[in-house]
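1. Give the three-dimensional model of this entry:
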Amino acid sequence: MFCSTRSIGLLGLEPFLISAEADLTRAIPSFDIVGLPDAAVRESRDRIRSAIKNSGFDFPERKVVVNLAPAGTKKAGASLDLAICVALLQAAGQLEGDFSSMAFVGELSLGGEIRPVHGVLPMALGAKQLGIASLFVPYENGAEGAVVQGITVYPVKNLAELAEHLRGTHTLSPAQPLPEGELPSGPLPDFAEVKGQQAAKRGLEVAAAGGHNLLMIGPPGTGKSMLAKRLPSILPPLSYEESVEVTQVYSVGGLLTSGGLLRQRPFRAPHHTVSPAGLTGGGSSPKPGEISLAHRGVLFLDELPEFSRQAMEALRQPLEDGVVTISRANARITYPSQVMLVGAMNPCPCGYYGHPTRPCTCSPAAVTRYLSRVSGPLLSRIDLHIEVQPVEYEAFSSPTPEESSQEIQKRVIAAREFQRLRNPSILCNAQIPPSLLRQSCPLDDGADRLLKAAFERMGLSGRAYERILKMARTIADLDRSEVIRAPHISEAVQYRSLDRKYWNR
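-> The predicted model follows:
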């Protein structure tokens, strides 16, 4: 007898429909799975056999052939166990009914329990798009799948419970999303804890308001890492659409620790020993890398010159395009990578080149070699370059409280709203396309003259010109000014001057 059920597969974040077709014939008992299964799918034969027997069913002593269609697409992971098992029981006559509007996702244990799997949120979104009415998922994944509206998601604990629901003897309750108050969102570090560094804080505010990439250069102990870790606290809260995007990436990566949507912007700080694949994603079944896990948030690279040249160069295309494409022999997988890149570095190996009081012990050649580890093409993709100077004693001892993250965030949110009203299709100024640059960045006469002088004197490239214009647009937005004025251009040019000081570019 032949029967078929449905499941959902993923290529990166892209869902596709899988038909689990089971056929039973009178022949020497065997169990084969075809349709380009990987090792985890092939091993499901033993899991399914034991789960069926330990759940009160009879495993058919027939020749069993299961085909996973489409046969030309590789199937990976244990999430197909449940769909294969239901198709097999239906073909054996132990389950009856029309399951064509249903999809089944879950890994089976030997005892018949249904274990959680990765990627349920994008699977649920895909099931809705593909016209599936009901999706059965592991109990622990229920709240995650219930985030999607327009499809009924049933959380299932074990195979026997699922069989009772399909027979109509006991009805499962649909999953419900977690209430807003139950979603995990721990406190973020606050800028009020950072003494002094007003210039650096201003640069971080500009970067947050426009979504610009940022590089901080300064001696050890000046607070570069401390400042970077507080950047998420002044970024605007994630919108619902952004939360869904970020949660999908974490779900596929197996890093989702709760059933609800992620509400805080990601902050990823990989160690400098990370490989290029660790940054951009990869593996035999490609998983998202650090730049995708930081999507809609911050990717912080501390001690930037210590990262391998290959790893840093691998960031160039994702930073420019906002997506990472991983090519394999059997598939091309795309993950999102719209991040704010924040780098921090010392000016030399010893860290004290240009320090006002401590002498640098490095030779000029050593300083040059150290700085040259950061390539020109990567440096040109970083909008703001900020020099973080040592903090004076008076700043530490001052009783005056520092400005809190909440106060800075209000200005950032107001600037982002100003940008949204001007260009509703663009989230922030860093994403303004060249076609809208002139329209979005009108200059008064003084600003135009100043920008022309800076362009000619500094020998700016076309990319640097665009980034200065976008930064000036953000600074003007913080001032609630529709027109970019000379002070806005002056501050933006200042943020592009350190590469001339240290790299002579």
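2. Only C-alpha atoms from now on, for both contacts and neighbour counts.
-> OK.
3. I'd assumed F191 was in contact with L227.
-> Yes - the pair L227 and F191 qualifies as a contact (C-alpha atoms under 8 Å) at a distance of 7.4 Å.
4. Second chain to compare with the first, below:
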Amino acid sequence: MTLGRTLGVSLRGLTGHVVEVEAHLAASLPAFTLVGLPDAALAEARDRVRAAVTSSGLAWPNRRITVNLSPATLPKSGSAFDLAIAVATLAGAGLVRPEAVSGLVHLGELGLDGRLRPVRGVLPAVAAAVQAGHADVVVPVANEAEALLVPGARVVGARSLAEVAHRYGADLDVPDVVAVGAEHLEPGSSGPAADLADVLGQDEARVALEVAAAGGHHLLMVGPPGAGKTMLAARLPGLLPDLTEAEAVEVTAVHSVAGTFDPRGGLVRRPPYEDPHHTATPASIVGGGSGVPRPGAASRAHRGVLFMDEAPEFSTAVLQTLRQPLEHGELVLHRAAGVARYPARFQLVMAANPCPCGRAVGKGLDCTCRSEQRRRYFSKLSGPLLDRVDLQVDVQPVSRAALARASAAESTATVAARVAQARAAQSERLSGTPWRTNADVPGGWLRARLGPDRRLVVDLDHAFDRGLLSLRGVDRVLRVAWTLADLAGRTAPTRTDVGQALLLRTRGQATT
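-> Below is the predicted model:
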């Protein structure tokens, strides 16, 4: 037998494609050729595979070896094909039983000593294999727990290539090696467990945070340094409900591809929290890298919170890249190697100072910034971006009176219970629709449920006529009004709810 076949999986974003790995051995001068549109990391597999085979105690076949990754028109990337290439080569050389490996999926990177190293994206890769009818999968031991999260998958974890080859009939002694762990993968960011009771004062900002959690709304907080904006944002994930089963699988797949998933805790059940530094590049936020781009902070925050502290300090390019995911809940990244799609339906929370010095509070008597400096500073937050932010509130410095009332501050558990009740009301109202929260609902659907009485939205009409709101802004105010009604236990918003939603949208400018 001079031809060996097995299977691998190529990931494009979160979409997996089963790839047939063929190894042909010809009686000619020794050589190793890899075809099928491999990237640079995959093209280097020939050296890793050769070293791993010889280190495992197997004879490297001195023939002309041609490995084809089919379909040949699909670009392949990464080191996860190492194990499949090695197994196909050994099957073509007759060192393992070809019929034993032909229908199995092999995922894993090979070390030069023959040990199997964990790879990213095992969860979506195994899910794609099972969906294609290939339930038998061999992965590194460090990825076994992650692969077992896929229903219907029959997973075998292996420590080394020698162990895999012996399983398929190779005549060799399997050394007792220490499995390679996942320590080299990037650590994920766990959601903060801080309590909302730690925030002193800030009653208005706490209300805005509760509304944001209840309706899934985006939030902008503007205030001086030390007012508590960062503390409030860090406590938003604790107010959000647990992810559903489908959401947990989706979020876990993103973090698996990003290399930030720890399978020892099972699926990601809590909303993620990402807080990139203001020096972050556009590629680190939306995704990037050579070949097929990896998920960025926006995708890692999918179904959770993306917090941008000191938002005007981010580059304009970074801020503008957020407009697509805010509108569509998805990032489409076009690169020379192809197109990758990553989900990015997150809650955006931005915090900003009122000016570069941060002291423009009230009449701004202590502010040392010139007027053009203030305009230049805040103009980083463009109109199209702010138009997509439902809640825009001022966070004032904490007063001594607020400190005196701090002992009565509500905890995260208390507020989260009200958020859960509001989410339940939304689920009941939106059952049978593709939407989950008020922030997802289009304006036309909301307006149709308000009824013909225009007195309910007279304040909105005035704000629209004065140019304080765009048509998109009108719809977003209505979404917030429905959330306020849900928190109050009402079946529909009142004029008071619409007025309060308008104030939360315009930072009080609607009354001036």
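5. Looking at L227 and F191 of the first structure, which one has more neighbours?
-> F191 (23 against 20; other C-alpha atoms under 10 Å).
6. Next, work out how far apart the aligned partner of the more buried one in the second structure and V415 of the second structure are.
-> For F191 of the first structure, the aligned residue in the second structure is L196 (criterion: TM-score structural alignment). L196 of the second structure is 9 Å from V415 of the second structure, where distance means C-alpha to C-alpha, to the nearest Å.
7. what about T491 of the second structure, how many neighbours?
-> 12.
8. That one corresponds to which position in the first structure?
-> Aligned partner of T491 of the second structure by TM-score structural alignment: E482.
9. Quick check: that match vs A414 of the first structure, distance?
-> E482 of the first structure is 14 Å from A414 of the first structure, by C-alpha to C-alpha.
10. Can you name the residues that contact the closest residue to E387 of the first structure other than its chain neighbours?
-> Leaving out its chain neighbours, the residue that sits closest to E387 of the first structure by C-alpha to C-alpha, 6 or more residues apart in numbering is I217, at 4.9 Å. By C-alpha atoms under 8 Å, 6 or more residues apart in numbering, the residues touching I217 of the first structure are 224, 344-347, 385-388.
11. Would you convert these into CSV that also reports neighbour count?
-> Formatted as CSV, these follow (neighbours: other C-alpha atoms under 10 Å):
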residue, neighbour count
K224, 25
A344, 24
M345, 24
N346, 23
P347, 24
H385, 22
I386, 25
E387, 21
V388, 24
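12. between the residues you listed, which is closest to A395 of the first structure?
-> V388 (14.3 Å; C-alpha to C-alpha).
13. Just say helix, strand or coil for A277 of the first structure.
-> helix (DSSP: H, G, I helix; E, B strand; the rest coil).
14. State the number of residues packed around it.
-> 18.
15. Which residue in the second structure aligns with it?
-> So, by TM-score structural alignment, A277 of the first structure is matched to A283.
16. quick one: T6 of the second structure is in a strand?
-> Yes - membership of T6 of the second structure in a strand is supported by three-state DSSP.
17. quick one: E107 of the first structure and L80 touch, right?
-> Yes - contact status for E107 of the first structure versus L80: in contact at 6.9 Å, counting by C-alpha under 8 Å.
18. Number of residues surrounding A127 of the first structure?
-> 25.
19. Same check on the one 4 residues further on?
-> Residues within reach of G131 of the first structure, counting by other C-alpha under 10 Å, total 12.
20. what do we get in the second structure for it?
-> Match for G131 of the first structure (TM-score structural alignment): G133.
21. What strand or helix carries that match?
-> Applying DSSP states H and E as the criterion places G133 of the second structure outside every helix and strand.
22. And it, how close does it get to V105 of the second structure?
-> On the measure of C-alpha to C-alpha, G133 of the second structure and V105 of the second structure end up 11 Å apart.
23. what's the answer for D242 of the second structure, then?
-> In terms of C-alpha to C-alpha, D242 of the second structure sits 33 Å off from V105 of the second structure.
24. can you check T412 of the second structure too?
-> Taken as C-alpha to C-alpha, the span from T412 of the second structure to V105 of the second structure is 45 Å.
25. higher neighbour count, these two?
-> V105 (28 against 21).
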